[in-house]
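[1] Got a sequence here, can you build the structure:
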Amino acid sequence: MSRNTEPPVDVDEAVARINSRGAKIQQEQLERTLSQLQQDGDLTAAQRLAVEQLSERLVERLLAVPRASLQDAARNADDERIETAISLFE
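    As a prediction, this is how the structure comes out:
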């Protein structure tokens, strides 16, 4: 646990970076996948929506643990853990 005289690390900034990185990866992979599926044949609107929803659910589930860990770090004033998370999701 880091307790020093430096200003506290903003956990909201860390969560925002995680969300931003997750959204970027999700969008890149969604576009790639939809492009590949469309090359193989026509996608219906329902199929496209299903793929989009799947990508959103996967990202949300994958990022839930880092977000929860950051909230725990904030409650415990663990700036080192928050800084590590920020650096991992840049």
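[2] going forward, measure contacts between C-alpha atoms and count neighbours the same way
    Fine.
[3] Relative to L34, how far out is the residue sitting furthest away from the middle of the chain?
    Ranked by distance from the centre of the chain (Cα atoms, centre = their mean), the top residue is G41, with 30.6 Å. Note on G41: its distance to L34, by Cα to Cα, to the nearest Å, is 11 Å.
[4] And for R67?
    In terms of Cα to Cα, R67 sits 28 Å off from L34.
[5] more crowded one of the two?
    Between R67 and L34, counted using other Cα atoms under 10 Å, the more crowded position is R67 (19 against 16).
[6] okay but E90 is in contact with R21, surely?
    Yes - between E90 and R21 there is a contact under Cα atoms under 8 Å: 7.2 Å.
[7] how about this one, so we can line them up?
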Amino acid sequence: MSRNTESPVDVEEAIARIDSRGAKIRREQLDRTLSQLQADGELTADQRMAVERLSERLVDRLLAVPRSSLEDAAKTADDERIETAMTLFE
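    Next up, the predicted model:
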């Protein structure tokens, strides 16, 4: 594990990649689920909003740990951990 006094790896970029990947997957799965629900019958605006909020909360909760880990890595200049996250979330 590399530990420097100053991290040359951009942790904000790594977090942005995580967020972008999560948003992409959320949107794909949300569209798929809403299409299935609508095919089964009428979906009210309230039901649609509830499903959308659920998808947002799930993604936020699932990505909270990687985000926190990257913030910790930035504080300790753990470039290896940051680079790994950037690779995983391309």
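[8] picking that back up, more neighbours, E90 and R21 of structure 1?
    R21 (16 against 10).
[9] With adjacent residues omitted, what lies nearest to the more buried one?
    With sequence-adjacent residues excluded and distances taken as Cα to Cα, 6 or more residues apart in numbering, R21 of structure 1 is closest to F89, at 6.2 Å.
[10] Quick check: the one you found touching I18?
    Yes - using Cα under 8 Å, F89 of structure 1 is in contact with I18, at 5.6 Å.
[11] Looking only at neighbour counts, state which of the two leads.
    I18 (22 against 15).
[12] what residues are up against the more buried one?
    Listed by Cα atoms under 8 Å, 6 or more residues apart in numbering, the contact partners of I18 of structure 1 are 63, 67, 86, 89.
[13] Recalculate using a threshold of 7 Å.
    Each residue near I18 of structure 1 by Cα atoms under 7 Å, 6 or more residues apart in numbering is listed here: F89.
[14] State the helix or strand in which it lies.
    helix 11-40 (DSSP states H and E).
[15] Relative to structure 2, and after superposing, what's the average distance for that helix?
    Helix 11-40 of structure 1, aligned to structure 2 and superposed, deviates on average by 0.3 Å (mean Cα distance after the TM-score superposition for structure 1).
[16] go on, stretch 53-62 of structure 1?
    Looks like 0.2 Å for stretch 53-62 of structure 1 (mean Cα distance after the TM-score superposition for structure 1).
[17] how about that stretch: buried residues?
    55-56 (16 or more other Cα atoms under 10 Å).
[18] Give the aligned range of that stretch in structure 2.
    Residues 53-62 of structure 2 are matched to stretch 53-62 of structure 1 when aligned by TM-score structural alignment.
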